[in-house]
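>>> Take this sequence and fold it.
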Amino acid sequence: MKANVESLIQYEIKKGVISKRDYTYVKNQLYYLLNLDLSMDKIDYIKIDHPSEALKPILDQLVSDNVIEDFKTNRDLFDAKIMNIFASLPSVVENKFHLIKKTSSKDATNFLYNYAKSLNYIRFDRILKNISFDYKTKNIQLQITINLSKPEKDPKEIIAQAKAIQSNYPPCVLCKENEGFSGNMNRDSRDQHRLLELNIENKKWYFQYSPYIYYNEHAIVLSEKHEPMRISKDTFINLLSLVDQFDSYFFGSNADLPIVGGSILSHEHYQGGRHKFPIEDAKSIYELKYGDVNVNLLNWPLSTIRLKSTNKANMIHLSTKILESWKTYSNPELNIYSNTLHTPHNTITPIARFKNGLYELDLVLRNNRTTDMYPNGIFHPHEDKHHIKKENIGLIEAIGLAILPARLVEEIYDLRNYYFNHIPLPEKSMVHKTWFDSLLKKYEFTQNNFDEIIKFEIGKVFENVLIDCGVFKKKDYDAFIKFINGVKL
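This is a model prediction of the structure:
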């Protein structure tokens, strides 16, 4: 174990997380935590490329010595304790960020992102297991990720979690109180988690990176207060303020209603990062101008309005008027109702960028109404696509990146065995039977082309998922055009 501890120390020195001056202090702290005997003997070590290479054997030994139980949660809780010894206090990290930012915003975010990776807060070793590929046709390009970074839990671990003492601290997984939180069986550790305090329009917000990033530099900006998501004029103001503060980053918000609002509606937050999503390349199908703001309706499966201007104030005014108009818009012929029995259905998913000297604001129109025919939502993935994607379509999916469930890997393997080895499909994979039978009528599968065909067809399902979620279908674009022309300033 001592060799792995030494490897970890040398790695963090190399990455600049600690300096050589910190060596003795860090070693003493680690040896105490791990109950190792100190000595003056020189310890040999090997060079590692990621903290997990040293952490895994250390944790294996702790399991073998009955120090911790061999549950994913227990291992994660303990390795966070190890890595927190290397972490600086939040104020130190924040001060270094702002010092670098005086020279370069991009260098500052690079520092913070690499710091989070080096401390194993961003669990990059798991993220690399994700399966990612592109889906391309002459009309659209989408990005597909099968999310393998969050492994399934052992049934014994689930039982242990049920028996664990419940707590309302922190109030949710996004709250600022997570910084340095030690975690428990029901809450991930945030020992080495560091937040960056921000001022947005004279209010306190916090910037962090997601521990399980879905794209490059996947950031989260969260409100100081634990308050529900809300799309309003303030949302547009805040998003455009953020793109001013963070060079080359986009920022967007999930919608503020169930079904169309992503997974966490209890805490006001935005997502951002340095990543180009497919929606950015969407072409315009209709253009008009409101003063110095260019307005484009996009050729995109979800009904999206793009505003472009150098004038932030006018963009904020126009986007607010579009939001107000959409919240009260109904079109019974298209199954669009703004509300039923005082329950609101219309909202917007906004995305902000600064590109080529212009502010951009994409406004994705959403509606969350359900019916007996569509109990999960009329403008939600329909049931014939649930075998690939059933979950809510939030911000990330709406702009072109599919986050698909890990179960698909095993189920696709079952389909391969079914086709080539004539092994009956297990019950869990029967959900794909109708879809796969339809593919058998289109393709002659071989061992060499099977995976590529399946990937393409998964991409096609996701494209159709997005079409399901669009409130104005392509055949209804006249109504879309009529809506934007009817916005009252």
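
>>> C-alpha only now, for contacts and for neighbours.
Noted.

>>> Please, where are all the helices along the stretch 101-250 of the chain?
Using DSSP state H, counting those that start in this stretch, the helices found in the stretch 101-250 of the chain span residues 105-118, 124-127, 155-163, 233-245.

>>> Now show me the structure for the sequence below, then we'll compare the two:
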Amino acid sequence: AAATTAGLFKPEEGPAYADTIMGILSANPADLDDRFLLVEHRDGGMAAMQWFYDYCVANNYVKRAQLDRNPRFDSHGLTVTINLAKPEFKNMKKAAAGNAVAGGYPKCTICHENEGFAGRDKRTLRTLPVTLGGESWFWQFSPYGYFDQHGICVNTDHTPMHVDRDTFGHLLDFVDRFPGYFLGCNAALPRIGGSVLAHDHYQGGGELLPMHKAATWAAFTLADYPDAVVEILDWPGTAVRVVSKNRQSIIDVSDIIREAWVGYDDAANGIASHDADGNRQSALSPSAIITERGYEMSLIFRNNAISDEYPEGIFHAHPEYWPVKQEPIGLIEAQGLFILPGRLVDQLGIVEEALAEGRDLPDEVSEFSLEWGELAETLAGNRDREAIHQAVRDELGSVCYRILGNTAVFKQKATTQTFLESLGFAAR
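Predicted coordinates:
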């Protein structure tokens, strides 16, 4: 601030100057790797990750203060955040365009060549080498994380996103080394996955998400794998959880479910594994953690089919909820942590003010007519501002819960059970 006041540079140039200065002050990547390994050897993987995270906050790559400013609350069994820094991408084409790098170097925003790269203001970016399945990957923290120690694990080779049998082993390799983290993978298809589909990567961090803690609706076993249990989750989306202390059983059972799902057709329930042109529409999003029960591999069933009624996706947030959330539902939100657009702070402030003053819904926020009607019914004339604010938060949680219901490929838990039973699973 003092430098801009003195006229040394314009305010909008501040971040670039800060990146340059902190990049010079930041440790050499090789030295940082050595330090990480020393801490890991002495105190374990989780302590080393905490040290690395604190370093990335200290050198200003991770904007922790920005994360702490984001409104965050729990509602309807979900965690809802309003991200004040993240731009809103309402469709995957726009998101993908935002993650492309003109000129071809680096090939995308998550390539390893971005580490310390001045051309992308990544001078302070530092990464950590990780071996998954005998392959070279690396970990980096997200500058504007959605939760504690949020980061991505990226294939060192620029290769497209995919989920196959090896994916499950990769996720387990990571949580074996960092047992307090979760690591998961977006569905490798547009509209239901991440915005960077051209480069294979996983997402995770040091905070368990609501779906990891979801209750069990019913449990099943497969005769060939008696040491593994598959639980249908009591969750608005369609998800199961494979639990075992035997990592090979986790991999085998997860892959049995994956292979069956990506080829599954069910006209009665509107599920087609491929579109009319033969393009695959079904995919699985896995997410691994370690608990006292052993390994837990959550599997989220996704499908990106479209229709005339739902051109953005049949199993996407339906249009009546777009004022709250129109962006695709990726891995993090499918697990119950919603990232809502920053515009909602002002828009819902207008809604709250109108409710407090007993006015009609203002024209500038007329798109919130659904939420307005439900809030009016809930409040029943109550104009207490704190009650209104809490009602708005409850309404946001309710909408997010319904959006997850939109993404569910099986609308009834019994249909998920029928699918598992068709693979030979029996109720436990």
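
>>> Show me what residue 241 of the second structure lines up with in the first structure.
Under the alignment (TM-score structural alignment), residue 241 of the second structure pairs with residue 306 in the first structure.

>>> Distance check, that match against residue 113 of the first structure.
To residue 113 of the first structure, residue 306 of the first structure is 29 Å away according to Cα to Cα, to the nearest Å.

>>> The two: which has the busier surroundings?
Neighbours were counted for residue 306 of the first structure and for residue 113 using other Cα atoms under 10 Å; residue 306 has more, 23 against 20.

>>> That one should be in a strand, yeah?
Yes: counting by DSSP: H, G, I helix; E, B strand; the rest coil, residue 306 of the first structure is part of a strand.

>>> Which residue is the nearest non-sequential neighbour of it?
residue 362 (4.4 Å; Cα to Cα, 6 or more residues apart in numbering).

>>> Moving along the chain from the one helix or strand residue 8 of the first structure maps to, name the first helix or strand you hit.
Applying DSSP states H and E as the criterion places residue 8 of the first structure in helix 2-14. Next in sequence after helix 2-14 of the first structure, counting helices and strands by DSSP H and E, comes helix 23-34.

>>> Excluding chain neighbours, give the residue nearest to residue 5 of the first structure in space.
Spatial nearest neighbour of residue 5 of the first structure, chain neighbours left out: residue 54 (6.9 Å); criterion: Cα to Cα, 6+ apart.

>>> List the buried residues of the helix or strand containing the one you found.
In the assignment (DSSP H and E), residue 54 of the first structure maps to helix 52-64. Buried residues in helix 52-64 of the first structure, defined by neighbour count with 16 or more other Cα atoms under 10 Å: 52, 54, 55, 58, 59, 60, 62, 63.

>>> okay, the angle between it and helix 105-118?
Helix 52-64 of the first structure and helix 105-118 are oriented at 30 degrees to each other (axes from the mean of the first three to the mean of the last three Cα atoms, to 10 degrees).

>>> Helix 52-64 of the first structure versus helix 23-34: what angle between them?
When the same axes, to 10 degrees is applied, the directions of helix 52-64 of the first structure and helix 23-34 differ by 30 degrees.

>>> for helix 52-64 of the first structure, packing partners?
Secondary structure elements in contact with helix 52-64 of the first structure, counted by 3 or more Cα pairs under 8 Å, 6 or more residues apart in numbering; DSSP states H and E, are helix 2-14, helix 72-84.

>>> Could you tell me how far the last one lies from the centre of the chain?
Distance, stretch centre to chain centre, for helix 72-84 of the first structure: 22 Å (Cα atoms, centre = their mean, to the nearest Å).

>>> Find me the equivalent region of stretch 110-129 of the first structure in the second structure.
Going by TM-score structural alignment: stretch 110-129 of the first structure matches residues 50-69.

>>> Give me the distance between the aligned residue in the second structure for residue 172 of the first structure and residue 154 of the second structure.
Mapped onto the second structure by TM-score structural alignment, residue 172 of the first structure lines up with residue 108. Counting by Cα to Cα, the separation of residue 108 of the second structure from residue 154 of the second structure is 12 Å.

>>> do the same with residue 161 of the second structure
Taken as Cα to Cα, the span from residue 161 of the second structure to residue 154 of the second structure is 10 Å.

>>> Comparing those two, which residue is more hemmed in?
Neighbour comparison, residue 161 of the second structure and residue 154: the larger count goes to residue 154, with 24 against 20 (by other Cα under 10 Å).

>>> Double-check the more buried one against residue 137; I have them as touching.
Yes: contact criterion Cα atoms under 8 Å: residue 154 of the second structure and residue 137 qualify, at 5.4 Å.

>>> Look at the residue lying closest to residue 393 of the second structure once chain neighbours are set aside and say how many residues are nearby.
Distance criterion Cα to Cα, 6+ apart; nearest residue to residue 393 of the second structure, sequence neighbours excluded, is residue 75 at 7.3 Å. The number of residues packed near residue 75 of the second structure is 16, by other Cα under 10 Å.

>>> Contacts only, for residue 75 of the second structure.
Shown in contact with residue 75 of the second structure (Cα atoms under 8 Å, 6 or more residues apart in numbering): 393, 394, 396, 397, 398.

>>> Hmm, residue 76 and the second one touching each other?
Think residue 394 of the second structure. Yes: with contact defined as Cα under 8 Å, residue 394 of the second structure counts as touching residue 76 (7.4 Å).

>>> what about those two, which has more around it?
Between residue 394 of the second structure and residue 76, counting by other Cα under 10 Å, residue 394 is the more crowded of the two (19 against 16).

>>> whereabouts in the first structure does the helix or strand that contains that one align?
Using DSSP H and E, residue 394 of the second structure maps to helix 385-407. Mapped onto the first structure using TM-score structural alignment, helix 385-407 of the second structure spans residues 447-469.

>>> mind checking how far that stretch is from the chain centre?
So, by Cα atoms, centre = their mean, the centroid of stretch 447-469 of the first structure is 21 Å from its chain's centroid.
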